[in-house]
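> pasting the sequence and the predicted model now:
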Amino acid sequence: MGQFDDTLQFIDDLEHASTPEGVSRLLLRLTGNYGLTALMAGTVPSPGTPKSRQRSHAMLCEWPESWLERYVARNYVDQDPVVTYMKRQPSLVRWSAAADRLQVGRSGKRVMGDAGEFKLNDGLAFPLITLEGTVVMVSLGGEMVDISPEALGVIELAATYAVGRALQLQNAHEIFARRPDLTPRETECLKWAAEGKSEWEISQILGISEHTSEKHLLNAKRKLGAVNRVHAVAEAIRLGYIS
């Protein structure tokens, strides 16, 4: 199987992934062929962001936990040559090349040296701009990085698609987590409402009074923030109550 076929198979596998973590594992399985075994993707905290809030900027994280703890504890985001480079010139770059071009000082060398302690000797970083205009920094690293010029495009394409898919799944999970808590009866009433049944017909199907079926639908509309029955049904479908 050629490189193009491998990429198509990778994209197909991503479409079947059900969680952001599953997407991350698939990406690292591919990039591991080039020595890239760790992944970080997220927005870059503003200078001075409290350490307690820096982790919340990470959207995907497959870094060694001990390295992440040290990175946050020592506020390395403000000293990391790769982050600094990406702020100045947002484009695909090798970690080592970013450090060389910036002619980093002692603090930058300390970050790179500490990363090496966790078998992150070199890597790749590039920006990903979402449809909302948010800039996400994607960084892949490893101990023995071996990337040919031809492989750079494949890795960037695969990582871009994977991070986009992971964010899509992440947003879906967040929406699901925020969805209102409908009761089984409210859900049943909405399902029959989606079939075009009236309150009276729903009451006959479920063996309840018409007043009770009306009350269940009103409660469902209120919880869903819907303005009418049609809106409530649409929201219930969007949030997965009706399939």
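On my side now, so go ahead.

> okay, CA-based contacts and neighbour counts for the rest of this
Noted.

> which neighbouring elements make contact with the longest helix seen in the chain?
In the chain, with assignment by DSSP state H, the single longest helix is helix 149-178. The helices and strands touching helix 149-178, judged by 3 or more CA pairs under 8 Å, 6 or more residues apart in numbering; DSSP states H and E, are helix 3-15, helix 20-31, strand 58-62.

> same thing but at 7 Å, please
Contact analysis of helix 149-178 by 3 or more CA pairs under 7 Å, 6 or more residues apart in numbering; DSSP states H and E lists helix 20-31 as its packing neighbours.

> and the helix it packs on, which residues are buried?
Neighbour-count burial for helix 20-31, counted by 16 or more other CA atoms under 10 Å, picks out P20, E21, V23, S24, R25, L26, L27, L28, L30, T31.

> ok, structure two:
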Amino acid sequence: MKRTSQNLLADTHALMKSFEACRTKADLEEAVRKVSEPMGVTSHLVGIVPNGTVRPRDQPDYVLAGTWPSEWAKRYFARQYVQEDPAIEHARTRIEPLRWDSARATGVGQRILQEACEFGLSHGMTIPQFTLDGLKIGVSFSAIGWTPRRKPRRRFCFWPPPPPIAASSSRRKERAFLPCGSQRASANACSG
């Protein structure tokens, strides 16, 4: 079936309605999972982007939904990485999506990206968004390797549109999702 802008708009509207119906973190996690899992996503996180310094005890409250590994979350909050996370900084100051392998990070930001690889969070992107009431959020997706289970059945319309998670050629897929420690991995991603 040929996709038309009307189909795309209808799919996006249905997605937004499913998010609107969420009443709990579990509801939101399930709604995001239903959309992202067919694209090969293995972990996701939806969180409020902090405007400034966040007290350590308040940091977990900024997570609206997520399936990050629990040991990574413990380390992340214990070390107060929210203050130095390149994905959060990007979401705070930009509107376009950030592929983690293209993040320009040094120091603690670089260490955060490298340590995340230890927990399988090596290939992903963060998409800054706004809620209807103007709250800035970041939606992050991660895939281990890049082994899509099946071709996505639906596409959705967001502004700004995110870059494709998987490029059309296998060579471009390889560049987009390099394994941790790969010789071709970006110096700012999971090399070393």
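Yep, it's here. Model, not experiment: these values are computed from the prediction.

> the longest helix of the first structure: how far from the chain's middle?
With CA atoms, centre = their mean, to the nearest Å as the basis, the distance from the averaged C-alpha position of helix 149-178 of the first structure to the chain average is 6 Å.

> the first structure: strands as residue ranges?
Shown for the first structure, the strands assigned by DSSP state E span residues 38-42, 58-62, 93-94, 122-129, 135-142.

> can you tell me which of those strands comes nearest to A194 of the first structure?
In terms of CA to CA, the element of the strands of the first structure nearest to A194 of the first structure is strand 58-62, at 36.0 Å.

> corresponding residue for P60 of the second structure in the first structure?
Across the two structures, P60 of the second structure finds its equivalent in R55 of the first structure, going by TM-score structural alignment.

> could you give the number of residues near the closest residue to its match other than its chain neighbours?
With CA to CA, 6 or more residues apart in numbering as the criterion, R55 of the first structure has its nearest non-adjacent residue at 7.6 Å, and that residue is V72. For V72 of the first structure, the count of nearby residues is 16 (other CA atoms under 10 Å).

> kindly report the same for A194 of the first structure.
Around A194 of the first structure there are 18 other residues, counting by other CA under 10 Å.

> give me the distance between it and R238 of the first structure.
Look at A194 of the first structure and R238 of the first structure: by CA to CA, to the nearest Å, they are 13 Å apart.

> kindly report the same for R222 of the first structure.
Remark: distance between R222 of the first structure and R238 of the first structure (CA to CA) = 16 Å.

> geometric centre of the second structure: which residue is closest?
Closest residue to the average C-alpha location of the second structure: S140 at 1.5 Å, with CA atoms, centre = their mean.

> R75 of the second structure versus that one, what's the distance?
Spatial separation of S140 of the second structure from R75 of the second structure under the definition CA to CA is 18 Å.

> for E174 of the second structure, same thing?
In this structure, E174 of the second structure lies at 29 Å from R75 of the second structure, with CA to CA as the measure.

> now distance to S91 of the first structure too, for the buried residues of helix 20-31 of the first structure, in TSV please.
Supplementary listing: those in TSV, determined by distance: CA to CA, whole Å:
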residue	distance to S91 of the first structure
P20	24
E21	25
V23	23
S24	21
R25	24
L26	24
L27	20
L28	21
L30	21
T31	19
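
> on that earlier part again, what about the closest residue to the residue nearest to the centre of the second structure other than its chain neighbours, how many neighbours?
The spatial neighbour of S140 of the second structure that comes closest, neighbours along the chain excluded (CA to CA, 6+ apart), is T126 at 4.1 Å. For T126 of the second structure, the number of neighbouring residues by other CA under 10 Å comes to 24.

> cool, and R155 of the second structure?
13.

> need the contact list for it.
L8 (CA atoms under 7 Å, 6 or more residues apart in numbering).

> how close does it get to V54 of the second structure?
According to CA to CA, R155 of the second structure and V54 of the second structure sit 35 Å apart.

> again with Q80 of the second structure
Relative to V54 of the second structure, Q80 of the second structure is positioned 9 Å away (criterion: CA to CA).

> comparing these two, which residue is more hemmed in?
Q80 (17 against 14).

> what lines up with the more buried one in the first structure?
In the first structure, Q80 of the second structure lands on N75 (TM-score structural alignment).

> and the gap between the closest residue to that match other than its chain neighbours and E21 of the first structure?
With CA to CA, 6+ apart as the criterion, N75 of the first structure has its nearest non-adjacent residue at 6.9 Å, and that residue is K51. Relative to E21 of the first structure, K51 of the first structure is positioned 24 Å away (CA to CA).

> M59 of the first structure too?
Taking CA to CA as the criterion, M59 of the first structure is separated from E21 of the first structure by 10 Å.

> C61 of the first structure too?
When distance is defined by CA to CA, C61 of the first structure is 9 Å away from E21 of the first structure.

> again with T31 of the first structure
From T31 of the first structure over to E21 of the first structure the distance is 15 Å, taken as CA to CA.

> equivalent analysis for R101 of the first structure, please.
With distances taken as CA to CA, R101 of the first structure is found 33 Å from E21 of the first structure.

> kindly report the same for P64 of the first structure.
The span separating P64 of the first structure from E21 of the first structure equals 15 Å under the rule CA to CA.

> same question for K223 of the first structure.
Relative to E21 of the first structure, K223 of the first structure is positioned 31 Å away (CA to CA).
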